[in-house]
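J.: got a predicted model here, sequence first, then my questions.
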Amino acid sequence: MSTTTFDIASAPAKNMDQARALGRRRKMVDRLVRWACTVCTVVGLVFLASILFTLILRGISSLDLTTLVRDFEPTTYGDDTLPRGGLRHAIVGSLIQTVIGTAVGTPIGLLVGTYLAEYSRGSRLGDAVRFVSDVLLSAPSILIGLFIYQLVVLPMGGFSGFAGSLALAIIVIPVVVRTTEDMLQLIPNTLREAVVALGAPKWKMVVMVTWRAAVSGIVTGVLLAFARITGETAPLLLTSFGNNVNSWDLGRSMASLPISIYQQANSGFPDLIGIAWAGALLVTLGVLSINVVARVLLRKRK
């Protein structure tokens, strides 16, 4: 009898000891994971800061008005009397191709994302389209360049700015699709039901209500897609190829900042390498600015 009483009385004490031990172990694991996350974050920030510092240190000395307003010139190393070249041809070519690529890819991505969010819920076709879009989103960009090379460059008989713009448009499409679908899914169904209850057709509900409610998020996705294609090099090497003159002709090879940076960085001449660093800084600042604007718009949307 006394033994049974002792076991019953000691059971709560044992449970409390086990609970305390479990709590200490959980707290220890939580601290370890927190410290590991903090260390990894600091390491990532250090690498990012070192990249930005190196770009600013190497590129700021060559980033001046001459770099922005003059086209490529042969190296002037050792002769300061000759005019120094710049990156105007590459800046103009990049702007043309990225703007056209964004203009072509954005409507397609917007309509596909709207279809996935509004019309294909639970359908096999919608699941297949979503899967293909996700695969395309993670596909290496050089594969897209190779695809356009076989589809456009070879039949046209040469590299062209049109082919480069088309390759960039394909990169834009899945980014806009994913952003549009996610933003439209955040719109409450009660809003859709209210519009339909008033007798409006579904297409008008999408255009006049859901698109307007998600416009800032959709614009954010477009800006992120534009920022991504700004620094693409691999697909342009196989499509527009690049040149050293300022050209507005989409039927010929066209310069771009990433390709010019690649070419001049491998030239071996200090002045051309300095211009390449300036171009890299210019691309980085442009992409960083676009991402900051996109994040601000997304924060306002939230």
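T.: That came through fine.
J.: from here on, contacts and neighbour counts on C-alpha atoms
T.: OK.
J.: please enumerate the helices of the stretch 51-200 of the chain.
T.: Per DSSP state H, counting those that start in this stretch, the stretch 51-200 of the chain carries helices over the ranges 65-69, 88-114, 124-138, 141-148, 154-156, 161-185, 189-197.
J.: redo the ones you listed as a markdown table? Include distance to residue 8 and mean neighbour count.
T.: A markdown table is the format used below for those (distance: least, Cα to Cα, whole Å; neighbours: other Cα atoms under 10 Å):
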| stretch | distance to residue 8 | mean neighbour count |
| --- | --- | --- |
| helix 65-69 | 85 | 15 |
| helix 88-114 | 64 | 22 |
| helix 124-138 | 58 | 15 |
| helix 141-148 | 69 | 20 |
| helix 154-156 | 86 | 11 |
| helix 161-185 | 56 | 26 |
| helix 189-197 | 56 | 13 |
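J.: here comes the other one, which I'd like you to weigh against the first:
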Amino acid sequence: MTARQDRIKLIQDAVVRSSARRKLMDKAFTGATIACIALAMIPLGSILFEVIKNGSGAITAEFLTQPQGSILAGDGGIGPAIQGTLIVVALASAIGVPVGVLAGIYLSEYAAGGRFASSVRFFNNVMTGLPSIVIGIVGYIALVLTVGSFNIMAGAVALSIIMIPIVVGVTEETLKLVPNSVREAGHSLGIPKWKVTMFITLMAAKSGVLTGITLSIARITGETAPLIMTILGTSLFFQGFTGPVDALPLRIWRLASLPYEHAQSFGWGAALILIVIVLALSMALRFVVLRRSGGRAPALKL
């Protein structure tokens, strides 16, 4: 009995030491993870702090609604830039989101891993890393010179080209995470494949797809180079689809390059408004999707 008790005690001691070692490693990795998150948040928090500190003083009703006035006197505001940003982002999203989501659905649900699908994925990855100024130059040559003037549609198309690869990649990878049993359940009921894809698979992956759309909108909202080459910028409100229009990235770039105190203050204020717009669009998009689904999967009409 003594030898048996000794063996049991040895086993218990080994289990205790192993458990203590695992707990120590777990705490160490948890602490390292929290430290990395804190380090990553420092530059982000610093940027937000500086923008809010320097830009909040410029925010007034006139600043948000009026066109740019005298830089030296600090008159006017960024009303045309806010309007132009909302219009060009909306147009770019109307082009880029359907194309990106449908392309991602094709690659995930219909492409059989052939040469065509591989080519599409390759070019999509190339487009993801393409410099935005190159896209702006292409938009200038293809659309601005064709129309004969800088115009908002050229800017929207250029931004949609930046947007599409992001939406395609996120949509494809998110749909691949949906278990095949979900698709098989729909097929077993005799539901056509396109309905299974659109109303079951896509709805199961809507959170990830929505994240990709939100990231793409946030990316294009702050782009400057393509807009310089396509919409040029103006101090007037929207005049039509064939004329130049202002945008917040352009206005920030121009104001920040001026040596006047009022101009730099307006630039900080415009940067703060741009951040608020991106945050508001992201939250509104998520709210609309969650409200339409009611927190449940939508009813399927066979």
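T.: Happy to help now that I have it. Remember, it's a predicted structure, so these values are computed and weren't measured experimentally.
J.: send over the TM-score of the superposed chains.
T.: Superposed pair, TM-score by TM-score structural alignment, normalised by the length of structure 1: 0.80. Supporting alignment: 273 aligned residues with a Cα RMSD of 2.9 Å.
J.: closest to residue 46 of structure 1 out of the helices of the stretch 51-200 of structure 1?
T.: Nearest of those to residue 46 of structure 1, taken as Cα to Cα: helix 124-138 at 26.4 Å.
J.: so what touches that closest one?
T.: 115-116, 120, 171, 174-175, 177-178 (Cα atoms under 8 Å, 6 or more residues apart in numbering).
J.: rebuild those residues as a markdown table, extending it with distance to residue 197 of structure 1.
T.: Formatted as a markdown table, those follow (distance: Cα to Cα, whole Å):
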| residue | distance to residue 197 of structure 1 |
| --- | --- |
| 115 | 21 |
| 116 | 22 |
| 120 | 21 |
| 171 | 39 |
| 174 | 33 |
| 175 | 33 |
| 177 | 28 |
| 178 | 29 |
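J.: of those, which pair is most distant in space?
T.: 120 and 171 (22.9 Å).
J.: of all residues in structure 2, which one is nearest the centre?
T.: Note on structure 2: the residue nearest the mean C-alpha position is residue 215, at 1.4 Å, using Cα atoms, centre = their mean.
J.: does the aligned residue in structure 1 for it count as helix, strand or coil?
T.: Aligning on TM-score structural alignment places residue 215 of structure 2 opposite residue 224 in structure 1. Secondary structure, DSSP: H, G, I helix; E, B strand; the rest coil: residue 224 of structure 1 is helix.
J.: ok, the contacts of helix 124-138 of structure 1 vs residue 7 of structure 1, which is closest?
T.: Closest to residue 7 of structure 1, out of all of the contacts of helix 124-138 of structure 1 and judged by Cα to Cα, is residue 178, at 61.1 Å.
J.: counterpart of stretch 62-69 of structure 1 in structure 2, which residues?
T.: Stretch 62-69 of structure 1 covers residues 58-65 of structure 2 once aligned (TM-score structural alignment).
J.: would you confirm that the match of residue 215 of structure 2 contacts residue 294?
T.: Yes. Using Cα atoms under 8 Å, residue 224 of structure 1 is in contact with residue 294, at 6.7 Å.
J.: intersection of neighbour lists for these two?
T.: What both residue 224 of structure 1 and residue 294 touch, as defined by Cα under 8 Å, 6+ apart, is an empty set.
J.: and residue 50 of structure 1, what's its match in structure 2?
T.: Aligned partner of residue 50 of structure 1 by TM-score structural alignment: residue 46.
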